[in-house]
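1. Below are the sequence and a predicted model for it; my questions follow.
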Amino acid sequence: MFTGIVEEIGTVRSVTDLGDSVRMTIAAPRVLEDARLGDSIAVNGVCLTVAERTADTFDADLMKITLDNSNLGALNTGSRVNLERALAAGERLGGHIMQGHVDGTAGLRSRTPSEHWDVLRFDLPADLSPYLVTRGSIALNGTSLTIAGLGEDWFEVSLIPTTLAETTHGDLEVGETVNLEVDVLGKYVERMLRHGVAPGVADGAGGGAVATGGPVPGTAGTAG
């Protein structure tokens, strides 16, 4: 699990084509302070596994499904990426719960600068539209952000100077794409409603949860 609080901007050192996969080497001294082989690191919001490491770099293997469904396939030597270590138990949850499982990509439609922040408008994939709500959370390239505006085929985020300086969003240009992960809670709620399953309720005795199994009002008990 991750929280979308970017710890460091890393730099791609090399990209090696292995035919059906890619091995990527990323320079990132801070996130490697306590990293071990097999640990998870979010790279532009994609959960990757540390396969090899040196004092200031780590290698990760990217399968075809990762390359096809994220913007990592477009990275080259010198590309900058947002990095975050997996959440440690007992740490503050500064952003929102993220899995590092990208749902799709979104293109930057426009960028409107102001004196103290920038407003970025992105294309909204139609299949992900139901999961976005105004003032809700969205992960873009691994950064936990708040949806400031929402239309039928677009959404906006407002970025403060800290976000612009400490993530790759400060360099993002119109036409470029970002990895998008919607709030996982919304996906679970949508699935329960679609299958007519009401959320569990406390049983009052053992403190557990009991699923009602009945239809949610308004769903007519339909299953998709």
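-> Sure, I can see it.
2. Only C-alpha atoms from now on, for both contacts and neighbour counts.
-> OK.
3. residues in contact with Trp154?
-> 121-124 (Cα atoms under 8 Å, 6 or more residues apart in numbering).
4. And those, which of them are buried?
-> Those of the contacts of Trp154 that meet the buried threshold are 121-124, by 16 or more other Cα atoms under 10 Å.
5. Please flag which of those sit within strands.
-> 121-123 (DSSP state E).
6. SS state for the nearest residue to Val182 once chain neighbours are set aside?
-> Spatial nearest neighbour of Val182, excluding adjacent residues (Cα to Cα, 6 or more residues apart in numbering): Ile138 at 5.4 Å. State at Ile138, reduced to three classes by DSSP: H, G, I helix; E, B strand; the rest coil: strand.
7. give me the number of residues near Ile138?
-> Neighbour count of Ile138, defined by other Cα atoms under 10 Å: 25.
8. That one contacts Ala148, correct?
-> No. Ile138 is beyond contact range of Ala148, at 10.3 Å (criterion: Cα atoms under 8 Å).
9. The structure to be compared is supplied as follows:
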Amino acid sequence: MFTGIVEEMGVLKSIRKGAHSAILEIQAKVVLEDIHLGDSIAVNGVCLTATSFSPTGFTADVMHETLNRSSLASLRPGHRVNLERAMAANGRFGGHIVAGHVDGVGTVQRIEKDDNAIWYTIAAGPEVLKYVVEKGSITIDGISLTVARVDSQSFAISAIPHTVSVTVLADRKPGDIVNLETDIIGKYVEKLLHFPQEEAAPAPKQSSGITKEFLTRYGY
């Protein structure tokens, strides 16, 4: 589990693509401080497993499903990526519950400055937007952000300059594809509300206790 608080920006050194998979080699520093084989690291919001590491970086395998659902396939060597290690049990919960399981991608429509804030408007499909609520949480490329407004075709967030400067939001421009993960709580609520209920077995008929013999005995 992650919190959406980016620890550092790494740099993609190489991407080796197979027929339906890829291996990413990422240069990093902070996330290497206590790394072990098999550790989970969110790369632009996608939970990946460290398959090898060195003093300057780590590698991670990306499977077919992940490539189809995220923007990782469009990365090129030299691109910066947001990195976050899985949350430690004794850590502060600074963002929100982030699984690292991307729901889909969105497209940056507009980037606008508003005094000290920077607005990003992201277009997305209905399969994502149905879980996006105003003042709710959204993860964009692994960054925990608050939804400022939402309509039937897009949503917008307002970021402070610090968040932009320490994440790949600084690299984004209109037309770019971003990874999106909605708040998992909404998905669980939807599942519970629409889960097919098993039909209860009909209750056994209860006898009234009145039989032909009973009526005859009492003169009927």
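-> Done, it's in. Note that this is a predicted model, so its numbers are computed, not measured.
10. hmm, back to that, so can I have JSON lines of the buried ones among the contacts of Trp154 of the first structure showing distance to Val133 of the first structure?
-> Output for those, formatted as JSON lines (distance: Cα to Cα, whole Å):
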{"residue": "Arg121", "distance to Val133 of the first structure": "15"}
{"residue": "Phe122", "distance to Val133 of the first structure": "14"}
{"residue": "Asp123", "distance to Val133 of the first structure": "15"}
{"residue": "Leu124", "distance to Val133 of the first structure": "12"}
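11. Pull the most distant pair out of these.
-> Arg121 and Leu124 (9.3 Å; Cα to Cα).
12. between those two, what contacts are shared?
-> 154-155.
13. element containing Glu213 of the second structure?
-> Assigned by DSSP states H and E, Glu213 of the second structure belongs to helix 212-217.
14. Kindly indicate whether the residue nearest the centre of the second structure is helix, strand or coil.
-> Centroid check for the second structure by Cα atoms, centre = their mean gives Glu181 as the closest residue, at 2.7 Å. State at Glu181 of the second structure, reduced to three classes by three-state DSSP: strand.
15. in the lengthiest helix in the first structure, what's buried?
-> Criterion DSSP state H: the longest helix present in the first structure is helix 184-194. Within helix 184-194 of the first structure, the residues that count as buried by 16+ other Cα under 10 Å are 184, 192-194.
16. repeat for stretch 110-120 of the second structure
-> Buried-residue list, stretch 110-120 of the second structure, by 16+ other Cα under 10 Å: 111, 118-120.
17. Going by distance to Lys173 of the second structure, which of those residues wins?
-> Using Cα to Cα, those come closest to Lys173 of the second structure at Ile111, 7.1 Å.
18. so where is the helix or strand hosting the closest one in the first structure?
-> Per DSSP H and E: Ile111 of the second structure is located in strand 104-114. Aligned by TM-score structural alignment, strand 104-114 of the second structure falls on residues 104-114 of the first structure.
19. Contacts for that stretch next, please.
-> By Cα under 8 Å, 6+ apart, the residues outside stretch 104-114 of the first structure that reach it are 69-71, 118-125, 172-181.
20. go again using 7 Å as the cut-off
-> 69-70, 118-125, 174-181 (Cα atoms under 7 Å, 6 or more residues apart in numbering).
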